[in-house]
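Undergrad: Sequence unavailable; structure follows:
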């Protein structure tokens, strides 16, 4: 009897250990609190990596960097206010990252989305007049750059991007089974501006959030290696990420590009693209598309291109391009997405443009007019508003 009771106690203790272990595994990442994780996220956006030191000290430093002073409220409220300022914006003002992206696009028709925000701002200042505004609040520095580039305030408008819109992407680094590891981020950048109804949704250089899902290294006796990628979402100017899949439209785009010989700096990766044996697009899985690469020495070189398509209709915040910055329609590919109507015949397609001038231009569907957002007050070259206090659940 004693032996049975002892065995029962030991089994119960073992189950408790397993329970505590599973609870610990389900906790915050690496045992970090939500406040620490939010702080690291903010620092990564601004500096490219987390800083060291106490949480309050780092938070005060970030607020001085951005606004020149500390914000009111609890630590959670201050974190939320900073993230809203950086990524989301308000009903009247787009986010800081939105504004930095617009400034880069106006200046060079390309954005550097993989760089930290502070480095992007310093590059803009250097390219504009070489006067780096060290010591001044970042928010004020951004408004100064915009005032130099455009006369009107940078605002946004809500537009509808149709599903099955094809996006062309370029690999910004080499990919191979030998070098990749599960969880790695892979940089794929948009090759063309994504424009709807005269509004810029995502400039050239916008990143597709891509993750290595699985890696199998090459083995002995000729067993090939494998890499599987997840294409998660395109990161546009606004806060709404665009879900993508690898459906029939993107497969056809890859096939057509391969037939035309548009290999660019690398190869066309996709269905029917024989230039890279062993690579094939995965079909859509929910809102996720992906890429499967298999082989011993096969690699995807930097500069290779692939295609995805948007998964569903989505309403996004976009930059209404002023007339002075709009592209000549004769140098753009115009894709009409109006629903077919017997009373209103479809317009003739515009002639194809050179590959280096491809700009995706679309119009909203009938019955879904784009609604302009409230115009913000003119920034006046240096004036800026602090983010409002945030309600935190």
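TA: Perfect, thanks for sending it. Small disclaimer: the values here were computed from a predicted structure and weren't measured.

Undergrad: C-alpha only now, for contacts and for neighbours.
TA: Will do.

Undergrad: so where do the strands sit in the stretch 101-250 of the chain?
TA: Ranges of strands in the stretch 101-250 of the chain, per DSSP state E, counting those that start in this stretch, are 157-161, 166-171, 185-190, 193-196, 199-202, 207-216, 225-234, 242-245.

Undergrad: Could you dump those into a markdown table with mean neighbour count and distance to residue 258 added?
TA: Shown next, in a markdown table, are the strands of the stretch 101-250 of the chain (neighbours: other Cα atoms under 10 Å; distance: least, Cα to Cα, whole Å):
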| stretch | mean neighbour count | distance to residue 258 |
| --- | --- | --- |
| strand 157-161 | 23 | 26 |
| strand 166-171 | 23 | 13 |
| strand 185-190 | 22 | 18 |
| strand 193-196 | 24 | 21 |
| strand 199-202 | 25 | 25 |
| strand 207-216 | 20 | 22 |
| strand 225-234 | 22 | 21 |
| strand 242-245 | 26 | 20 |
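
Undergrad: Kindly reformat those as JSON lines containing distance to residue 290.
TA: Listed next are those as JSON lines, based on distance: least, Cα to Cα, whole Å:
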{"stretch": "strand 157-161", "distance to residue 290": "21"}
{"stretch": "strand 166-171", "distance to residue 290": "13"}
{"stretch": "strand 185-190", "distance to residue 290": "12"}
{"stretch": "strand 193-196", "distance to residue 290": "21"}
{"stretch": "strand 199-202", "distance to residue 290": "21"}
{"stretch": "strand 207-216", "distance to residue 290": "9"}
{"stretch": "strand 225-234", "distance to residue 290": "4"}
{"stretch": "strand 242-245", "distance to residue 290": "7"}
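
Undergrad: let's bring in a second one:
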């Protein structure tokens, strides 16, 4: 296979990387969610598709009134979250599969979880994927789990890749996409950034067919980016360090000195031309690329403690407002404790139906007349003449704890 690369006569130019942008539209995010969870984009309305992903991941649909929030929350929980310390479900599945099989498959999340369950438990299970992934983690890792960690991946880090499909001058045209698989782990310290099985992509930039007088064909490919274990794009190129590694490969398979020297010119990887022949690189052909620049990214590191179960706990803003209303306390035989330095000022308030927030401001009443804080103080004073303190003494309260008895 290595010899096939060297004899193929491939000329791959060093072209600036064009990173695939994170989707910003609802359709774009749902397409990526569908592909990750089901293995391909699903038909139907956005609502139907969101409900379907929710059902598979969590066993039920998330409550909320905004599609934008629902899709964004699903995307961060399943695909990629720039800020969270807990890896997304997709990233956790990647880590599990890497740990179990020493590689990462490019099939649906459903199928991958089933395969891992069959390997670990002897049979696939049923139920929401978040719980099944959590059970796998506990069984495989024990009282440990992978956590995300910020890391600096140096420029010119060289690693081996393999083509995912056949590439050649007979079948490919300029602009065709090319995908590849990382063939070895890329680790910084003890942090795994690129696991074996990580995916990358590039594009065919030039195709020259075989010509008369025995002139061979040539093919230029830019390997633009590789995707980290956290699904972040990392720019890559075929640079000097990668070419040096290819020279070593050429020597290992017995290439001629002239052929090896052909690896030297800027931008060239090949130089092993067979006159009048098409360039053909079969799927599985291996070569080397390198990181284009130093990048701040995230990797995974094993840490103590059981893995967390990801629940569909992110809710819409309207749902949060409803929860806030439920948390409001009712002053019905409620004890208000003054937490000033002298620990005094305990007052019994019998004015049923009034509600306050934790900052001691009156916000509403069950009757139609809303009363200000001053009115509440006056009412309390009238009904509790025998009390030694009134609410006027509470002006200096730094914190009020409201307990319903």
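TA: Happy to help now that I have it. Predicted model only: the values in this text are computed from it and were never measured.

Undergrad: Please name whichever of the strands of the stretch 101-250 of the first structure is nearest to residue 6 of the first structure.
TA: With Cα to Cα as the criterion, residue 6 of the first structure lies closest to strand 207-216 of the strands of the stretch 101-250 of the first structure, at 44.0 Å.

Undergrad: picking up where we left off before, could you point out which of the strands of the stretch 101-250 of the first structure sits nearest residue 320 of the first structure?
TA: That would be strand 199-202 among the strands of the stretch 101-250 of the first structure, by Cα to Cα, at 4.3 Å.

Undergrad: Identify the residues contacting that closest one?
TA: Here strand 199-202 of the first structure makes contact (Cα atoms under 8 Å, 6 or more residues apart in numbering) with 157, 159, 193-195, 235-238, 316-321.

Undergrad: can you do 6 Å?
TA: Applying Cα atoms under 6 Å, 6 or more residues apart in numbering, the set of residues contacting strand 199-202 of the first structure from outside is 194-195, 236-237, 318-321.

Undergrad: Pull the most distant pair out of these.
TA: Of all the pairs that the contacts of strand 199-202 of the first structure form, the one spanning the most space (Cα to Cα) is 236 and 321, at 15.1 Å.

Undergrad: related to what we said a few turns ago, out of the contacts of strand 199-202 of the first structure, who's nearest residue 81 of the first structure?
TA: residue 237 (18.8 Å).

Undergrad: Tell me the residue in the second structure aligned with the closest one.
TA: Under the alignment (TM-score structural alignment), residue 237 of the first structure pairs with residue 229 of the second structure.

Undergrad: Now do the contacts for its match.
TA: Taking Cα under 6 Å, 6+ apart, one finds residue 194 in contact with residue 229 of the second structure.

Undergrad: Recalculate using a threshold of 10 Å.
TA: 80, 87, 90-95, 98, 104, 148, 192-199, 298-300 (Cα atoms under 10 Å, 6 or more residues apart in numbering).

Undergrad: what's the answer for residue 114 of the first structure, then?
TA: For residue 114 of the first structure, the contacting residues are 45, 48, 120, 187-189, 205-207, by Cα under 10 Å, 6+ apart.

Undergrad: Let me have these in JSON lines, adding distance to residue 79 of the first structure as columns.
TA: Putting those into JSON lines (distance: Cα to Cα, whole Å) gives the following:
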{"residue": "45", "distance to residue 79 of the first structure": "13"}
{"residue": "48", "distance to residue 79 of the first structure": "17"}
{"residue": "120", "distance to residue 79 of the first structure": "22"}
{"residue": "187", "distance to residue 79 of the first structure": "27"}
{"residue": "188", "distance to residue 79 of the first structure": "29"}
{"residue": "189", "distance to residue 79 of the first structure": "29"}
{"residue": "205", "distance to residue 79 of the first structure": "28"}
{"residue": "206", "distance to residue 79 of the first structure": "25"}
{"residue": "207", "distance to residue 79 of the first structure": "25"}
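
Undergrad: coming back round to it: just tell me which of the strands of the stretch 101-250 of the first structure ends up closest to residue 18 of the first structure.
TA: strand 207-216 (27.2 Å).

Undergrad: what's the mean deviation for the closest one versus the second structure?
TA: Strand 207-216 of the first structure differs from its equivalent in the second structure by a mean of 3.0 Å after superposition (mean Cα distance after the TM-score superposition for the first structure).

Undergrad: Tell me the helices and strands packed up against that strand.
TA: strand 166-171, strand 185-190, strand 225-234, strand 242-245, strand 289-295 (3 or more Cα pairs under 10 Å, 6 or more residues apart in numbering; DSSP states H and E).

Undergrad: Name the next helix or strand downstream of the last one, please.
TA: Right, strand 289-295 of the first structure. Using DSSP states H and E, the helix or strand that follows strand 289-295 of the first structure in sequence is strand 305-310.

Undergrad: which part of the second structure lines up with that following strand?
TA: The aligned range for strand 305-310 of the first structure is 286-291, by TM-score structural alignment.

Undergrad: ok, average deviation of the matching stretch from the first structure?
TA: Compared with the first structure, stretch 286-291 of the second structure is 1.1 Å away on average (mean Cα distance after the TM-score superposition for the first structure).

Undergrad: Between the two ends of stretch 256-272 of the first structure, what distance do you get?
TA: For stretch 256-272 of the first structure, the first-to-last residue distance is 9 Å (Cα to Cα, to the nearest Å).
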